[in-house]
Each structure stands twice: as structure tokens, then as C-alpha cells.
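>>> Okay, here's the prediction I keep looking at, along with the sequence it came from:
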Amino acid sequence: MRSGGFCEPRDCRKHCACPYGSARTERVTAASWMSLGKCPECEDQRATDPRSTGGSDPTTAQVCVFVSRREEPRAESARALLCPVAMASGWLRVSALMQKYRSPLLISTCSGLFGLNLVQHLVPDQTFCSLYQAWSKGEPVQLSPKLEKLFQQVLQDYCVSSPQKFLAFASFGFHPVGAGLPLLPSGVHVGIPANFNSSEEDTTGITDRTIFINGRAVDWSSATGTALRHALVLSEPAQKFALAREVARLDGCLPVLSAAVAPACVGGVWVYSVLLKQVFGLHSGPMVFRVAVNALSLCLGAVSYFLCSDAVGQFVDYSSDRRAAAVSPLYANGGVEFYDKILSRNRTLRSLMGQKGEEMYAPNGNLFPANLLQLKHAPYTARRDGIQAMITQEKA
């Protein structure tokens, strides 16, 4: 080390084995020396201003010059090689943890999905009712005594074991909606729309409401408005069937079956992965093949979810219809009328909504599928024909 405090090549090699000890040296001026900084390996601030220490002439000092033009690309290439290795190491650690705790992770994931799908049925008064509650002038609409009496009559006709667990409220829309499980303290909540207050003689429950379609209010005196009003008016048997359908779905705890589809498919992904790896002997094979098998298992799980949710949804629809229509022939005839009115309403909405209506509704009034893999609901024509077949069979 010279008196000026500069780090010479031999000093770096002697004290800290600095790889820059063999670097190219050159004579520098005091101005260029000020930009050198410290030795990058030993981190020793040996370069001090010789003008303040009274050292040798900085213009003649032979110092260790760190040539960035040669060393920085070398460091960058080393970091570029280490990044994929670090990422692969992190992925291996995560994979090892998932392999070690796969059973708790699978159970917690399936339980979380099951609870998430059932949340509106677990606390319907705080979630479902707040979403579907009808409002008028900033106040929640109260259910009319007429509809409350009708609802209690449906519960009596259906022979519900715990009628005190079933509550009704005024909802918006044109169809009854419901959520909840009779086994839970929160019970079952069924929403009844305002058009159920209307009849052929009194349509105030419909005509006193303003319905906007494509930004324009429906003119109830026009031909399409008259057709829509006629489709929204239901007879008492049709109203009873619509309510009994919701009661049958919730009283049979069918929402639990629908909520179990997603967790079952998540468990199916794990089963697919294990079976495929075992069949092809990939548990100790290359990682690329295992990743490909996992991706294939995810695709199979997604397809299984769409198909199973479709099948379960249609089973719930048909089962609810059969249970409601089996109450009495009056309810069965009301079911045929109910679905006829739905098809008529959808055909009218198709003409009123223009291009959007043609994309949403079929010419016969059925809903178009949500996508190529999922129908979501059973066709209304099939549900009507199913009830009609029950009536024909009963008569025979």
C-alpha cells in the first residue's frame, strides 16, 4: 500500500485475493482517480484523496483500475445464468412443499370451494335477501298480504315438514327466487316478484312499473307491450307451481348437490394426475413429462366441471319440476301454463331487444347456451313437455 492510500495490484492479491489484482493498470490523473471508488471484492475504502493526506503525486500513482468495459458484461452473464437456476430451485421447493402437504391442501381447497358456493344459502338474510330485495322510493317493498297467504297455502299443499323455516319477501324480477337450507337456523327465504300481485282483471302490479329495454321505456299500450303484459300475468295455479318449484328445490337441499360439483372436480384433477403418472411410470421421470401430465389433468378437470355442472343443473331443474307438478293436477296444469308464458315472454323480449335479443333468445323462446360447453339451464320447452307427459301419463 502506498502512502497515498491507493490499492495496488499486489496489495489486493495479498490481503483479499481480489480478482482485480491482475487487472490492467495505467497512470491516471487525480480527476479520473476520484471516479474509481472502492475495491469491489474487499470493500475496503483504501483510495483516499492524496491531496488531503499529503501523499505522493496522484498523477504518477500506479493504481488498480477496475475496467468496467471488461468486467461488467462478465458479471451480467453470470447473473443471467444464475436466474433460471434460482427460479428452478424455487419451483422445486414449492413443488416439494405441495407434495409433502398435498392432502391438507386438497382438503382445505375443496372445503373452501364448497363453503364459497354455499355462502348465500348459509346466511341468506345477509347475502341473498339484500341482493334481491325490491325497493320503491328508497324503501324496501313489503310483501302484500295476498302473496303471503298464497305462499303459506303452497307450503301447506306441499306438506313442508318445517313451515316456520320458510320466509317470503318481495323481490324484483318476474320469477320467484330462493336461497337457504331448512336444516340451518337461518332457514329458507323465497322472493316473490310484484307481477304475482297482478291478474287478468287487475294488471296494476305490471303496468304501474316502468321497464326499460335498450334505453327506452316499454309502451304498455303498443302491440309488443300488450304481448309482454299478457306474458307476465299468471293465473293462480301457475303462481302456485312457480312457488312450489322453489320450495321443492330448497326443501330437498338440492343446492348442496350443486355446490359439491366444483370441489369434486378439484379432487378429480388430483386423481387424474396420480393415475396418469402411475400408468405411464412418470413419478420418477423427467420433470417436463410430469408438468405435461399436470396440465392435461387440469384440462380434464375443467371439462369435467362443465359437463358435471350442466348435468347436475338439469337434474335439479327437472327434479324440482316433477316434485312441484306431483302436488296435484292443478299444480301440473299451472306448470304447463308457467312455461308457456315464459316462452311467450322471451319471444317478445327477443323482438324488443333487437340484435341483443337475437343473441340471447332462440326463436322458440329458449335461452341460448352460455358457451359451447355449458347449457346452464334445461330448455324451457323440454321442461314444459316433461310436465305435459306427466299429465298424460296420469290421465292414462
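Cool, got the structure.

>>> Only C-alpha atoms from now on, for both contacts and neighbour counts.
Will do.

>>> Can you show me the strands along the stretch 1-150 of the chain?
Along the stretch 1-150 of the chain, counting by DSSP state E, counting those that start in this stretch, strands occupy 25-27, 62-64, 135-136, 139-140.

>>> And Leu352, how close does it get to Ala217?
Per C-alpha to C-alpha, to the nearest Å, Leu352 is found 11 Å from Ala217.

>>> Neighbour count: these two, which is higher?
More crowded of Leu352 and Ala217, by other C-alpha atoms under 10 Å: Leu352, with 18 against 12.

>>> so who does the more buried one touch?
Neighbouring residues of Leu352 by C-alpha atoms under 8 Å, 6 or more residues apart in numbering: Ile213, Thr224.

>>> now, of the strands of the stretch 1-150 of the chain, which is deepest in the fold?
strand 62-64 (a mean of 21; mean count of other C-alpha atoms under 10 Å).

>>> Can you tell me which helices and strands it packs against?
Helices and strands touching strand 62-64, by 3 or more C-alpha pairs under 8 Å, 6 or more residues apart in numbering; DSSP states H and E, are strand 25-27.

>>> and the strand it packs on, how far from the chain's centre?
With C-alpha atoms, centre = their mean, to the nearest Å as the basis, strand 25-27 stands 66 Å off its chain's centre.

>>> which SS state does Val190 fall under?
strand (DSSP: H, G, I helix; E, B strand; the rest coil).

>>> try this one side by side with the last:
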Amino acid sequence: MGILRPALVIIGASTQLLPHTYFLERYRKFRARYDFEDNEIPVRGDIQRRFDEVIDDINLLSCSSKIEKEHIKLFNVHDIEVFHAGSLYTKFGGVVGIPANFEYENINSITDGTISIQYPSLNWDLEAIKEFHSSLVLSENAQKFAMAREIIKVATLDPIYKFCNVLGDMIIAIAGYDLLYSKLNGTKQQKGIQAFCISITAIATFFLTALTHSTLDTYREKEVNEIMSELDSKYIQGGVEYYEKLSQKNKALRVLLGTRGTYLYTPTGNQAGLFGISTKLPNSDQINYFQTRLQNISSQLV
């Protein structure tokens, strides 16, 4: 056990770091979108142009470190959410994944070949489907807002922070297990006590890690919001639209996914957290935040 414990701690913590460093390219390929011949679908030229423009806009901010375009890669992600991985503070750089709906110009652009909901007990509510499709169409401002948000997150040390977080939590877990085991006077022959101690320690560690991750993610969301507010007002307008569309999509999925939808999403379009623990600020709060920023800009212009 003397060698096994440190090994388990390092392996457990490394799951938070390796996909963002040494295995970043493999992780990117796993999340990428492919055609029917298993070829990765390249990013469309106009979308790449918007991405480059966003980096240029962020680099104009005095509160932001300068971002080298060659250190961050844009790709098509197989999902309906924007995605990021890696960190610009490592030699591996970062990646930002954009979903297929960034290519949509209107609802007529949507096809089952690019967006479909694979769920056996899907509730085919026509109004909800219409709302879902409408939520996928984003303006250029909303797309650039979403890209900027992910770029700013890549320009942080979050993967390293989370590695240290899990490392610390697992050390605490082992110490907690030893303390509980000794209090119960457990021996190697008492398998029931061992199982009880492992179960209690595992549950406590899960909640501890979830809470600390949630705290970091929430802090990062607020920090990103402050940085985004320093950008052009078009980004703020894009932020309002982006979160309104995200809320609209969640409300539609709440209906379409039936029982599972009511578990995943709230009636107001927010994402429900596991056991009440959420890693994201509610969409309703985000909408209010950027609407307030827009109102402040308008009042200053009067």
C-alpha cells in the first residue's frame, strides 16, 4: 500500500491534466466532427476569419495577455455546445471546438445530417422542435461572443488548477480514510469496515471535488464576463443573444427529452446541477448581466 497510494493519487489527478497537455491532440480528434468517410471536417473559411478577428479584438484589451494565433486551434466539434481544452500557458497550447450550428444561416440550413437528437423516448412536440431549431441559429455577434468566451478560458491555468485540486482532494481522502478506519478499530480481516470506510471516503471526496470545481468554474465565468464587457458593444449584444438562445434550447430539450429533460433542465432554461451543484452560472443570470451592461452603455451615450 505504501507505493500504491501515491500512484493512485498521481493517476487520479493526472486525469484532469493529461487530456489538456500530452493527450490534447488525441482528445481533440476524439471530440472532432467527421464526414461519412471518416475524414475530419475542416472549419469553414468565414468561421475561421471570425475566430481570427476575435483573437485580434481580445489582444487589444489591456487586461488580457497577448494570444499567439498559432498556439490555439479551431476545429469542428461533434456536439451542440462550444468546447475548449488545453491552456496557452503550456507548450501544447489550446483548442476551441465549434458546433455544426455555427454554419447555419437560417432554420432551412438545418438538416438531420448535421444536427439530430438520438434519444429513444423522444417526445415529438412540434412546437418544441421548432423552438429547438430556432435556438441553433446564431448571429455573427453571438458566434463571436461564444468564441471569445472559450478563447479567454483557454488563456488560463485552469487545467493545472484542477490537477492540483484533485491531487489535494485525494490526499485528504486518504488521510480521512485512515482516520475513520482507525476510529473504527478496523483490521485487515474486517472487510465490512474496510468497505464502509472506502464508501464514505469516496462519497465525501466526490462532493468535495465537485464543490471545488464548481467554485473555480463559477469564478472563471464571472471573470470572463468582466473581460467580455471590455470588448466592443457588439460582443455584449452577442452575449445577450447567445444566452437567450441557450436558454431557449434548454427549454425545448426539457420538453423533447421527456423525463430526462426535466432532470437536466429547469423550466426557466437553466441547466440543473447534479445534487444541486452546478459548474455554470444560470443562463437567466447571464442574460441579466449582459442586458445590464448594454443599458449602462446606452445611458452613457445619452
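That came through, no problem. Owing to the predicted nature of the structure, the values given are computational and were not obtained by experimental measurement.

>>> Could you get me the TM-score between them?
Here the TM-score for the pair of chains, by TM-score structural alignment, normalised by the length of the second structure, is 0.79; 284 aligned residues with a C-alpha RMSD of 3.5 Å.

>>> Rebuild the strands of the stretch 1-150 of the first structure as TSV, extending it with distance to Val256 of the first structure.
What follows is the strands of the stretch 1-150 of the first structure, written out as TSV (distance: least, C-alpha to C-alpha, whole Å):
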stretch	distance to Val256 of the first structure
strand 25-27	79
strand 62-64	76
strand 135-136	30
strand 139-140	30
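
>>> Indicate which one of these is closest to Asp202 of the first structure.
Shortest distance between Asp202 of the first structure and these, using C-alpha to C-alpha, is found for strand 135-136: 20.1 Å.

>>> Pull the contacting residues for the most centrally placed residue in the second structure.
The centroid of the second structure falls nearest to Phe83 when counting by C-alpha atoms, centre = their mean (6.1 Å). By C-alpha under 8 Å, 6+ apart, the contact list for Phe83 of the second structure reads Val77, Val96, Gly97, Ile98, Glu150.

>>> So which of these is surrounded by the most neighbours?
Counting by other C-alpha under 10 Å, top hit in the contacts of Phe83 of the second structure: Ile98 with 27 neighbours.

>>> what does it align to in the first structure?
Alignment note (TM-score structural alignment): Ile98 of the second structure maps to Ile192 of the first structure.

>>> my read: that match touches Phe169, true?
Yes. The criterion here is C-alpha atoms under 8 Å, and Ile192 of the first structure meets it with Phe169 at 6.2 Å.

>>> Which position in the first structure pairs with Arg149 of the second structure?
By TM-score structural alignment, Arg149 of the second structure lines up with Arg245.

>>> Help me confirm that its match comes into contact with Val327.
No. Counting by C-alpha under 8 Å, Arg245 of the first structure does not reach Val327; the two are 10.4 Å apart.

>>> circling back to that earlier point, so what sits against both of Ile192 and Phe169 of the first structure?
Joint contacts of Ile192 of the first structure and Phe169 (C-alpha under 8 Å, 6+ apart) are Leu143.

>>> quick one: Val137 of the second structure from Ser14 of the second structure, how far?
Going from Val137 of the second structure to Ser14 of the second structure by C-alpha to C-alpha gives 37 Å.

>>> So these two - more neighbours on which side?
Shown here are Val137 of the second structure and Ser14; by other C-alpha under 10 Å, Val137 has more neighbours (22 against 19).

>>> ok, now which ones touch that one?
Residues near Val137 of the second structure by C-alpha under 8 Å, 6+ apart: Asn101, Phe102, Tyr104, Glu105, Asn106, Ile107.

>>> which residue in the first structure lines up with it?
Match for Val137 of the second structure (TM-score structural alignment): Val233.

>>> distance of that match from Tyr380 of the first structure?
Between Val233 of the first structure and Tyr380 of the first structure the computed distance is 18 Å (C-alpha to C-alpha).

>>> Repeat that for Arg345 of the first structure.
12 Å.
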